[in-house]
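> One predicted model, sequence on top.
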Amino acid sequence: MNPLLTIITPVFNSAKLLQSTIDSIKNQTYKNVEYIIVDGGSTDGTLDIINDNSQMVSVLISEKDSGMYDALSKGLKVAKGDFICYLNAGDILYPDAASKVVKFLSENKLDWVTGYISECNESNEITKIDLPFRYKTHLIQRGMYGKYLPYIQQESTFWSKKLIDTIDFDKLRSLRLAGDYYLWYCFSKESKLEILKTPLGAFKKHEGQLSEDLHRYWKEVGEFTEPSNLFNKFEVLLEGLYWLLDVRVREKLVSTNWRFDHAKHQWMKK
């Protein structure tokens, strides 16, 4: 039996963005997908788009909430999938993302994976793509990624259902900006984040996009992450130098990601 993948979209008044996200899920080559939309009581036509695509939506929750991570919590609590990810309105998955992730996590009995860091414009044209170097568990737990080192891209990150048990949902609902990093912090307590050398999802840059209040974001991150020490800061400096190297040089120095072996027809960490 094919494992079930759950995709969750928290949404509020995003009528101009939601259709492209739904289309990217509709175009997945892997079809055993549960799609959950959690709407915060939109008034701009978002619900019309959801209704027009009702054949794609497995679960719709539409009610007022206290923010995006309250909505995400509702979706995570009803998710039935063996594997899970979430996409905000406008963000997209590559057509074969679900197929690759389900196969990779199932065959290798792993719990958590991410792919290329990828961005697109309003026409869904890819404008940035970069292979991550590595994500060290103890540096995730100290809030180093995104602040001092490149971020973990939420749109390209998938995890097994068992990692949901690591989340304190009261804490997740209380967050306003840093809920993504809170998930990574929780998951890192249980499992190592693996990197798949392939594009999976893309973050959409669009006109009128609100820039995050970075001060508040990192203040929230500091509420749940562990304090860093002088050694951690020195380590971050060395890691930053690795990230600056050409991908081909990095791969020769340290093998950190999974690549597809065409001779063996499987993903392998070399």
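Nice, thanks for sending it over.
> going forward, measure contacts between C-alpha atoms and count neighbours the same way
Noted.
> which residues sit in contact with the residue nearest the centre of the chain?
Centroid-nearest residue in the chain, with CA atoms, centre = their mean: residue 154, separated by 2.3 Å. By CA atoms under 8 Å, 6 or more residues apart in numbering, residue 154 lies in contact with 86, 87, 180.
> Roughly how far does it sit from residue 95?
Using CA to CA, to the nearest Å, one gets 17 Å for the distance from residue 154 to residue 95.
> cool, residue 10 as well?
Residue 10 sits at a distance of 21 Å from residue 95 (criterion: CA to CA).
> The two: which is more packed in?
More crowded of residue 10 and residue 95, by other CA atoms under 10 Å: residue 10, with 24 against 19.
> doesn't the more buried one fall inside a helix?
No - Residue 10 sits outside any helix when classified using DSSP: H, G, I helix; E, B strand; the rest coil, being strand.
> residues contacting the nearest residue to it once chain neighbours are set aside?
Once flanking residues are discounted, residue 10 sits nearest to residue 38: 4.8 Å by CA to CA, 6 or more residues apart in numbering. For residue 38, the contacting residues are 8, 9, 10, 11, 60, 61, 62, 71, 72, 74, 75, by CA under 8 Å, 6+ apart.
> Any idea how many residues pack against residue 238?
Residue 238 has 11 neighbouring residues, counting by other CA under 10 Å.
> If you count neighbours, what's buried in the strand or helix carrying it?
For residue 238, the host element (DSSP states H and E) is helix 230-244. Judged by neighbour count using 16 or more other CA atoms under 10 Å, the buried positions of helix 230-244 are 236, 239, 242, 243.
> List only buried entries from the contacts of residue 38.
So, by 16+ other CA under 10 Å, the buried ones in these are 8, 9, 10, 11, 60, 62, 71, 72, 74, 75.
> Distance to residue 25 for those - can I get that in a markdown table?
Formatted as a markdown table, those follow (distance: CA to CA, whole Å):
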| residue | distance to residue 25 |
| --- | --- |
| 8 | 11 |
| 9 | 11 |
| 10 | 15 |
| 11 | 15 |
| 60 | 15 |
| 62 | 20 |
| 71 | 19 |
| 72 | 18 |
| 74 | 20 |
| 75 | 16 |
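> let's bring in a second model and compare:
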Amino acid sequence: MKVSIITSCFNREETIGQAIESVLAQDYPEIEYIVVDGASKDRSLQVINRYKDRISRIISEPDKGMYEGINKGIRAATGDVIGLLHSDDFLYSPDTISKMVRKFEQSGADFVYGNGLFVDYQNTDKVIRNWMGGSYSKWKVKHGWLPLHPTCYIRKSCIDRLGLYDESYKIAADSDFLFRYLYEADLKVEYLNEYIVRMRMGGLSTDSAKRKQMWQEDVRMYRSHGLPPTWTKLQKMAWKVPQFITAKLKF
């Protein structure tokens, strides 16, 4: 089973190297790694090119945002399963992809998700949120629950059938994508109770300056799917409360 991992990057010279190294350190041999740089204006592309002999494909050209970059990567991917690793983040351990593949093979799943940690931007050993994926049900999705986006790995055949990210969203395209796949489609979904990724706090959806835009886009997204938008958004927020509590208790 070939796994395609896609990293979309723009002006992330400080963190992109760690993201790349976490993929290259994986003990699973059949990984296609695609890095999509949106014509960064800093030294990101120079950092990426240090690893060019070990990256399957590098795409560097202007785009209109992260989701356009991700869609470019998906179109270029040839793997059986596709996963994302954002440029501020890194895979949890060298056997993360091996565990993910084992879950696909043992379960016959179309879609597998796991757990993730939100960490301090500078001190990545400091855990801020402990995101335990938990069991899947369409009822939970209808009431605002979604798995952590970068822990989700999906068969390419399902993406070819169900479609890419809606680029009209700048922040909520991942929520829209997951809702379509986990609620409106009928996929075999499995939960892998393992940490998949460490995510630095400070990305688009964790930047306080972007929270108003995130609220507006989530409301638009839920309304487009026929759900009560404000109520569903509030429920989505409520699912996150235990993440902060368990982070303090566990870490």
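That came through, no problem. None of the values given here were measured: they were computed from a predicted structure.
> where do the strands sit along the stretch 51-200 of the first structure?
With strands called from DSSP state E, counting those that start in this stretch, the stretch 51-200 of the first structure shows them at 59-62, 83-86, 92-93, 112-114, 117-120, 126-130, 157-160, 194-195.
> of all the ones you listed, which lies closest to residue 33 of the first structure?
For the strands of the stretch 51-200 of the first structure, proximity to residue 33 of the first structure was assessed by CA to CA; strand 83-86 is nearest, at 9.7 Å.
> list the helices and strands that closest one packs on?
When contacts are defined as 3 or more CA pairs under 8 Å, 6 or more residues apart in numbering; DSSP states H and E, strand 83-86 of the first structure sits against strand 5-11, strand 157-160.
> Turn the ones you listed into a markdown table, columns for distance to residue 169 of the first structure.
Listed next are these as a markdown table, based on distance: least, CA to CA, whole Å:
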| stretch | distance to residue 169 of the first structure |
| --- | --- |
| strand 5-11 | 15 |
| strand 157-160 | 17 |
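> Of these, which is nearest residue 207 of the first structure?
Closest among those, once you apply CA to CA, is strand 5-11, at 17.5 Å.
> Tell me how far the closest one lies from the chain's centre.
Here strand 5-11 of the first structure is found 11 Å from its chain centre; the criterion is CA atoms, centre = their mean, to the nearest Å.
> Which residue numbers in the second structure does that strand align to?
Mapping strand 5-11 of the first structure onto the second structure (TM-score structural alignment) gives residues 3-9.
> compared with the first structure, how much does that stretch deviate?
Overlaying the first structure shows stretch 3-9 of the second structure at a mean distance of 0.6 Å from the equivalent residues (mean CA distance after the TM-score superposition for the first structure).
> Remind me which helix or strand the alignment partner in the first structure of residue 45 of the second structure belongs to.
Alignment note: residue 45 of the second structure maps to residue 47 in the first structure; criterion TM-score structural alignment. For residue 47 of the first structure, the host element (DSSP H and E) is helix 46-52.
> I'd guessed residue 131 of the first structure sits against residue 116; true?
Yes - applying CA atoms under 8 Å, one finds residue 131 of the first structure in contact with residue 116, separated by 4.7 Å.
> Give me the common contacts of the two.
residue 197.
> so can I have CSV of the strands of the stretch 51-200 of the first structure showing distance to residue 187 of the first structure?
As requested, the strands of the stretch 51-200 of the first structure are arranged in CSV below (distance: least, CA to CA, whole Å):
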stretch, distance to residue 187 of the first structure
strand 59-62, 25
strand 83-86, 13
strand 92-93, 22
strand 112-114, 8
strand 117-120, 19
strand 126-130, 23
strand 157-160, 9
strand 194-195, 12
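> Residue 13 of the second structure belongs to a strand, doesn't it?
No - per three-state DSSP, residue 13 of the second structure lies outside any strand segment and is coil.
> Quick one: residues contacting the residue lying closest to it once chain neighbours are set aside.
In space, and not counting its chain neighbours, residue 13 of the second structure is closest to residue 44: 4.1 Å by CA to CA, 6+ apart. Remark: with contacts taken as CA under 8 Å, 6+ apart, residue 44 of the second structure is in contact with 9, 10, 11, 12, 13, 14, 16, 37.
> and the last one, how many residues sit next to it?
Looking back up the chat, that one is residue 37 of the second structure. Neighbours around residue 37 of the second structure, by other CA under 10 Å: 25.
> any idea how far it is from residue 10 of the second structure?
According to CA to CA, residue 37 of the second structure and residue 10 of the second structure sit 6 Å apart.
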